[in-house]
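Participant: the following comprises the amino acid sequence and a computationally predicted model.
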Amino acid sequence: MQGIQKFEIKPKLTRLNPIPTHLKSKLKFPSPIRAVLFDIYGTLLISSSGDISHASLFSDRSESSHTRAIKIGQLFRKCGYKPSRQLSVHLISGTLRQKITERHKQLRVKGMEHPEVDIRDIWEESLNTFWKGKLLLEPPSPFFIEPLALQYELAVNPVWPMPGFPNIIRELRDSGLRIGIVSNAQFYTPLILQAICNKQISQIGFEENLCSWSYKLSEAKPSINMFKTPLTQLTEDQIGVSEVLYVGNDMLNDIASASRAGCKTALFAGDKRSLRLRESSPEANIEPDMVVTRLSELKILKQNKGAKND
């Protein structure tokens, strides 16, 4: 990837602690389970915003606009761009949101019910808009788009590993369970995981052919198409869809969509920031098979792998 190195990521991570929720664990085992698929933001990663940000403002709202302007100028210059003094944080986030909305409309016309963008395309369009509006002092180079998108995401949406990650992945994988990812994500999401763990995705314990990233599909959860690739692979490997457990923090995007895809479900309720109960959404009015408040509670899966409950 252009201009991206792992050493740029880890020093930028911000230590966060989960905020407890009011939910209690429900650990009745929905056996038999032979594979586990995970959401990322709000499940394996603590996220300051509770999700992937795309176009948020800086997370520290206590800062003055002048301080934020200095930070955004430093960020742009570090990534190889020369902003004018008029390029504000609000202007950047507003432009990003506008470009995302426009792209979503284009994808819906093509039949995508739950469209997803590739944030690199959004940044490229936005930088060209800034250049035309004289908000950049030099023509924007595409070479620096990935570092800029990554650094901006880490600035506006700090993340930190959820307690128990990545150890739980390794433990479940070592017990013989197949492990994958189904996540609304961007190109930098696997890079952040790799930087946190200092390992490649496969070395963490995930099978890459069981990983589905929304930015690659131009479609996002709650679309059940997000589950197609890993579930097809598992079916070819003689693992039934009903033997797959999906773990996520959002009753609509995660639990309802995974249930419609045929999976068993575990609601992760370990952080108040990211817990999305979606009580006003009829589609989310279902009961998850499990509720876990700590990732370590998933160890029950390796204790009972493949065994049916009485």
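Facilitator: Now that the structure is in, tell me what you want to look at.
Participant: C-alpha from now on. contacts and neighbour counts both.
Facilitator: OK.
Participant: contact partners for F143?
Facilitator: By C-alpha atoms under 8 Å, 6 or more residues apart in numbering, the contact list for F143 reads 2-3.
Participant: which SS state does it fall under?
Facilitator: helix (DSSP: H, G, I helix; E, B strand; the rest coil).
Participant: distance of it from E124?
Facilitator: With the distance defined as C-alpha to C-alpha, to the nearest Å, F143 ends up 10 Å from E124.
Participant: now do V159
Facilitator: 24 Å.
Participant: so if I had to pick from those two, which one is more boxed in?
Facilitator: Between V159 and E124, counted using other C-alpha atoms under 10 Å, V159 has the larger neighbour count: 28 against 19.
Participant: and the contacts of stretch 185-194?
Facilitator: 6, 9-10, 52, 118-119, 150, 200-201, 204, 213-215.
Participant: tell me where the stretch 51-200 of the chain has helices.
Facilitator: 65-78, 89-109, 119-132, 145-156, 167-174, 188-197 (DSSP state H, counting those that start in this stretch).
Participant: of these, flag the one that's most buried.
Facilitator: Mean neighbour count (mean count of other C-alpha atoms under 10 Å) peaks for helix 145-156 among those, with a mean of 22.
Participant: put this beside the first:
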Amino acid sequence: MEINSLKDLILKNSKPLIPLKVDSSLLPDIQQINFKGIKAVIFDVYGTILISGAGDIGCEVKCVDALYNTFKFFKIKNISFTKEKLWNIFYDIILNDHQQKKEKGILYPEVNILEIWELFLDRISIQLNRKEIQKFTLYYELAVNPCWPMPDLIDVLIWLKQKGIRLGIISNAQFYTPLILETLLGKDLQSLGFSLDMCVWSYLEGRAKPDIFLFEKLEKVLDNCSPEEILYIGNDRLKDIWPAFLRGWKTILFAGDKRSFRWRGNLKKLANCRPNGLILKLSQIKSIL
């Protein structure tokens, strides 16, 4: 992978974003506990430490338009499919991948998006080499889901590192996720305090949150920590808080951006799942720990 050219692509196609305030009427009433004794802090990425311009990806029109712009950027012409047909081909490939994994017993399957794009481009008779597919994938992602670091992120990471707290990540992610993080923050993950063996990326496991497997995998690295000494911070009560809650971890729900805040109050299986704390800014972590 040509890291420098991919980083250049990120820098040229990213611009500052600001988090949007969550309406106070949507915030749950959370009785915060004492977080003393925390030895490890694990973060979600999109919507927690990165502002996610898309919130939840799901707008077909925006995605298809971004695809056509990506074709244009790579000087790919003479596309003989309608927008609707292109979307159906792409979506069917993802559904088929999910179905194959579900047949193997994976409840929450995750794709490797490079493989999906490779199949898609082949299906519509466009030939790109592996490096070109990486750039194509990244360019499209930057268009549909622009990202920017959450305010105070680096300051908080430095503070946690200085306190000797181990840092990790569990994220629904693709190959470009750590690359986007490092490029926009100007430092590699290890320099920011993260242990690479404590970073669990869904695409490498073929499983997506809220699959508890991802949390169990990280626990194996944290064998010297009891569950109540691990804190997970995320913006989604289903995908972040629930699996961590099931493992007995401490949890904080991040409500710092209305585009990505997900309380999901109507889900019955979450009835007994309440976070141990709620924050509106990452800087509040310093006063809690």
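Facilitator: Here it is on my side, so go on. Note that the structure is predicted; figures quoted are calculated from it, not measured.
Participant: what lines up with L114 of structure 2 in structure 1?
Facilitator: Counting by TM-score structural alignment, L114 of structure 2 lines up with R120 in structure 1.
Participant: show me the contacts for that match.
Facilitator: Neighbours of R120 of structure 1 in contact, by C-alpha under 8 Å, 6+ apart: 145-146, 149.
Participant: from F187 of structure 1, how far out is it?
Facilitator: 8 Å.
Participant: quick one: stretch 36-46 of structure 1 aligns where in structure 2?
Facilitator: So stretch 36-46 of structure 1 sits over residues 41-51 in structure 2, by TM-score structural alignment.
Participant: need the residues that contact the matching stretch.
Facilitator: With C-alpha under 8 Å, 6+ apart, stretch 41-51 of structure 2 has contacts from 17-19, 52, 55, 147-150, 153, 165-172, 181, 230-235, 240, 254, 256-257, 259-261.
Participant: please check those residues and keep the buried ones.
Facilitator: 17, 19, 52, 55, 147-150, 153, 165-172, 181, 230-235, 240, 254, 256-257, 259-261 (16 or more other C-alpha atoms under 10 Å).
Participant: that older thread, save the contacts of R120 of structure 1 as JSON lines, and put in distance to L107 of structure 1 too.
Facilitator: Output for the contacts of R120 of structure 1, formatted as JSON lines (distance: C-alpha to C-alpha, whole Å):
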{"residue": "I145", "distance to L107 of structure 1": "22"}
{"residue": "E146", "distance to L107 of structure 1": "23"}
{"residue": "A149", "distance to L107 of structure 1": "22"}
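Participant: which one of the residues you listed is nearest S280 of structure 1?
Facilitator: A149 (33.2 Å; C-alpha to C-alpha).
Participant: map that closest one onto structure 2.
Facilitator: By TM-score structural alignment, A149 of structure 1 lines up with T137.
Participant: is that match in contact with E118, as I believe?
Facilitator: No - between T137 of structure 2 and E118 there is no contact, the gap being 9.4 Å when judged by C-alpha atoms under 8 Å.
Participant: quick revisit: tell me how far the match of L114 of structure 2 lies from H54 of structure 1.
Facilitator: On the measure of C-alpha to C-alpha, R120 of structure 1 and H54 of structure 1 end up 10 Å apart.
Participant: also A256 of structure 1?
Facilitator: Taking C-alpha to C-alpha, one finds A256 of structure 1 at 23 Å from H54 of structure 1.
Participant: and these two? Which one has more around it.
Facilitator: For A256 of structure 1 versus H54, the count of surrounding residues by other C-alpha under 10 Å is larger for A256: 24 against 21.
Participant: which bit of structure 2 covers the one helix or strand V291 of structure 1 maps to?
Facilitator: Assessed by DSSP states H and E, V291 of structure 1 sits inside strand 290-292. On structure 2, the counterpart of strand 290-292 of structure 1 by TM-score structural alignment is residues 277-279.
Participant: mean per-residue distance, that stretch to structure 1?
Facilitator: Comparing stretch 277-279 of structure 2 with its match in structure 1 after superposition yields a mean distance of 0.4 Å (mean C-alpha distance after the TM-score superposition for structure 1).
Participant: in that stretch, what counts as buried?
Facilitator: Neighbour-count burial for stretch 277-279 of structure 2 [16+ other C-alpha under 10 Å]: 277-279.
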